[in-house]
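**Q** sequence? don't have it. structure:
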């Protein structure tokens, strides 16, 4: 994933298209611009992360210390299994504008 390797600023739509084996025009046709693609990738990663963590937690343990342990274990396991997603998330946190960072956090802290 180009965004994970190079950040938003470092990635180009041309390089993204080359890695995806499509034309740059196709990227622009489907995603309008790099910003939209960046947002969609971030939303996809956040949703996948939330689904994985939620699925790993026993709902009967809600509010208990065991639930917190399960949540923490699922959190670590997800990022260990998805290192490119973690790199993307870190770039997103480091490079993001305040409103983007707050939007991403609102998904997690609902």
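**A** Ah, there it is. Here the structure is a predicted model, which means the values were calculated and not measured. Numbering: from 1, shown residues only.
**Q** switch to C-alpha atoms for all contacts and neighbour counts from now on
**A** OK.
**Q** which residues touch stretch 96-110?
**A** Here stretch 96-110 makes contact (CA atoms under 8 Å, 6 or more residues apart in numbering) with 42-43, 46, 50, 92-93.
**Q** what about 6 Å?
**A** For stretch 96-110, contacts defined as CA atoms under 6 Å, 6 or more residues apart in numbering pick out no residues.
**Q** now the residue nearest the centre of the chain: how far from residue 60?
**A** Most central in the chain under CA atoms, centre = their mean is residue 45, positioned 3.0 Å from the mean C-alpha point. Applying CA to CA, to the nearest Å, the value for residue 45 to residue 60 is 26 Å.
**Q** second structure for comparison follows:
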């Protein structure tokens, strides 16, 4: 019995791993269950047994990726002594996670631009709302009122926008950061976001 459970667990993990890569690369609409079955080397009935249908499989992918990253980000928001140190820690680690996990970053990018309100609500409930609420509290501790305006969403926007544009920005003539090391760019991005928070009106 234990051997059967182990095999089932392995199949579940393999399907999930393959699905993460395929959905990140091609999006929800661009992947079929048959493609996932072939890549995972399992039968179609096996996928339906473990995940029910394609949408439930996609939700499982999002839960796996977003859930673990959200938990880590919540830890980051309480990981240092001062509010500014916490903010720097949070921003830096979010940058690191996006850069070190291409599948996660691609899935985030796809979910941001896809016209799928039900999925947007699922992702807010799954991960964004909790992180947003804690970031808002931290910003208000850092500068009174700064978490009550656009700053929490703008922080995410600046990070995702900057990283998304890097492949193109490197080709822009005169872009002086094109040859700057990743570590220095990371430090500059953190400094710029902190400076933006300090000079932006708390509205």
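**A** Looks like it came in fine. Since this is a predicted model, take the numbers as computed values, not measurements.
**Q** which residue lines up with residue 100 of the first structure in the second structure?
**A** Residue 100 of the first structure maps onto residue 119 in the second structure, with residues paired by TM-score structural alignment.
**Q** buried residues in the one helix or strand that match maps to?
**A** Secondary structure from DSSP states H and E places residue 119 of the second structure in helix 117-123. Neighbour-count burial for helix 117-123 of the second structure, counted by 16 or more other CA atoms under 10 Å, picks out 119-120, 123.
**Q** again with stretch 123-141 of the second structure
**A** Judged by neighbour count (16+ other CA under 10 Å), stretch 123-141 of the second structure contains these buried residues: 123, 126-128, 130-132, 134-140.
**Q** alignment lookup: the residue nearest to the centre of the first structure to the second structure.
**A** Checking TM-score structural alignment: residue 45 of the first structure goes with residue 65.
**Q** the one helix or strand residue 51 of the first structure maps to vs the second structure, mean deviation?
**A** Using DSSP H and E, residue 51 of the first structure sits in helix 34-56. On superposition with the second structure, the mean distance recorded for helix 34-56 of the first structure (mean CA distance after the TM-score superposition for the first structure) is 1.4 Å.
**Q** got the angle for the lengthiest helix in the second structure vs helix 54-76?
**A** Secondary structure of the second structure read by DSSP state H shows that its longest helix is helix 2-26. Using axes from the mean of the first three to the mean of the last three CA atoms, to 10 degrees, the inter-axis angle of helix 2-26 of the second structure relative to helix 54-76 is 90 degrees.
**Q** report how many residues lie close to the nearest residue to the residue nearest to the centre of the first structure once chain neighbours are set aside.
**A** Using CA to CA, 6 or more residues apart in numbering and skipping the chain neighbours, the partner closest in space to residue 45 of the first structure is residue 85 (6.4 Å). The number of residues packed near residue 85 of the first structure is 23, by other CA atoms under 10 Å.
**Q** what's residue 85 of the first structure aligned with over in the second structure?
**A** Mapped onto the second structure by TM-score structural alignment, residue 85 of the first structure lines up with residue 104.
**Q** next one: residue 32 of the first structure
**A** Under the alignment (TM-score structural alignment), residue 32 of the first structure pairs with residue 52 of the second structure.
**Q** one step back: tell me the secondary structure of the residue nearest to residue 45 of the first structure, please.
**A** Under the three-state scheme (DSSP: H, G, I helix; E, B strand; the rest coil), residue 85 of the first structure adopts helix.
**Q** for residue 29 of the second structure, grab the count of nearby residues.
**A** For residue 29 of the second structure, the count of nearby residues is 8 (other CA under 10 Å).
**Q** got the contact list for it?
**A** When the contact criterion is CA under 6 Å, 6+ apart, residue 29 of the second structure has no partners at all.
**Q** look up how far residue 47 of the first structure lies from residue 18 of the first structure.
**A** Going from residue 18 of the first structure to residue 47 of the first structure by CA to CA gives 26 Å.
**Q** correction: the previous question concerned residue 110 of the first structure.
**A** Residue 110 of the first structure is 13 Å from residue 47 of the first structure, by CA to CA.
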